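Asker: how would this look folded up:
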Amino acid sequence: MAINVSSAINAYRSAAASATESMQSSSSPKLAGTTQSGGTGFSDLIKDSLKEAVSVQRNAEEISLKGIAGDADMRDVVLAVNNAENTLNTVVAIRDKVLNAYQEILKMPI
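Answerer: The predicted structure is shown next:
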């Protein structure tokens, strides 16, 4: 069974929406998933993190190209590539955790 991140995010959104509806119907004063300070939501946090990861990857590519052209120090190239590798490993680990959580939610009885 192939599960991708977008289906996990859609499942999270639908679960959050149904939780919000049930809380509104019970006239609860506080909604699930909201912050009192008006902060960003979970999906915004994920989007910002992924944008930052893409930025790190692009920076590593640019520095690598400069290194190939002889315009960058080898130390800078190694640091940028190492940082990009660490970022990619972190993104993959988080993706795996989200997918495992999604699969566990699917196994829960309704």
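
Asker: going forward, measure contacts and count neighbours with C-alpha atoms only.
Answerer: Fine.

Asker: residue nearest the middle of this protein, spatially speaking?
Answerer: Closest residue to the average C-alpha location of the chain: I46 at 3.5 Å, with C-alpha atoms, centre = their mean.

Asker: any idea how far T40 is from that one?
Answerer: 10 Å (C-alpha to C-alpha, to the nearest Å).

Asker: could you do A93 as well?
Answerer: 23 Å.

Asker: same deal with E61?
Answerer: E61 is 30 Å from T40, by C-alpha to C-alpha.

Asker: these two: who's more crowded?
Answerer: Taking other C-alpha atoms under 10 Å, E61 and T40 do not tie; E61 has more neighbours (16 against 10).

Asker: which residue packs closest to that one, ignoring adjacent ones?
Answerer: Excluding its sequence neighbours, the residue lying closest to E61 (C-alpha to C-alpha, 6 or more residues apart in numbering) is V81, at 7.9 Å.

Asker: next, the second sequence, to be compared with the first:
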Amino acid sequence: MSDIKIGVSQTLNNINRTLKPSIEPEKGFEGIVQEAMGKLSQIQNDAENAVRELTTGGDITQAIISMEKADMTFNLMVEVRNKLLNAYEEIMRMQV
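Answerer: Now for the predicted structure:
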């Protein structure tokens, strides 16, 4: 009888492990924004390092590519911010 209980218990544990999500829960809006800002900061740091290396005889092509990548990423973040502000203002204008 105890063998049956142990078998049922093990089966239920296996089912529970199978049903648990294996991916991490969603970060939410704040987490997404923080991650994007972190990536932007890293890209800008990479561009600064490429320019620093350029002054010591580094590759000019790599420096230009890094600077353009940082500029495009920054412009994208500004546009996203502008769209978010416009959406917020639109919501605030709504009558309840």
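
Asker: superposing both, give me the TM-score.
Answerer: Scored against TM-score structural alignment, normalised by the length of the second structure, the superposed chains reach a TM-score of 0.71; 73 aligned residues with a C-alpha RMSD of 1.2 Å.

Asker: alignment lookup: Q10 of the second structure to the first structure.
Answerer: Using TM-score structural alignment, Q10 of the second structure has no partner in the first structure.

Asker: any idea which element Q10 of the second structure lies in?
Answerer: Using DSSP states H and E, Q10 of the second structure sits in helix 2-19.

Asker: got it, and S22 of the first structure?
Answerer: Here S22 of the first structure is assigned to helix 5-25, by DSSP H and E.

Asker: so where is that helix in the second structure?
Answerer: Taking TM-score structural alignment, helix 5-25 of the first structure hits no residues over in the second structure.

Asker: which residue numbers in the second structure does the helix ranked longest in the first structure align to?
Answerer: Longest helix of the first structure, by residue count under DSSP state H: helix 74-107. With TM-score structural alignment applied, helix 74-107 of the first structure matches the range 60-93 in the second structure.

Asker: what's the average distance of that stretch to the first structure?
Answerer: Compared with the first structure after fitting, stretch 60-93 of the second structure has a mean deviation of 0.6 Å; criterion: mean C-alpha distance after the TM-score superposition for the first structure.

Asker: next one: that stretch to chain centre, how far?
Answerer: Centre-to-centre, stretch 60-93 of the second structure and its host chain are 15 Å apart (C-alpha atoms, centre = their mean, to the nearest Å).

Asker: same check, this time on stretch 86-95 of the second structure
Answerer: Using C-alpha atoms, centre = their mean, the offset of stretch 86-95 of the second structure from its chain centre is 26 Å.

Asker: what residues does it touch?
Answerer: Where contact means C-alpha atoms under 8 Å, 6 or more residues apart in numbering, no residue beyond stretch 86-95 of the second structure reaches it.
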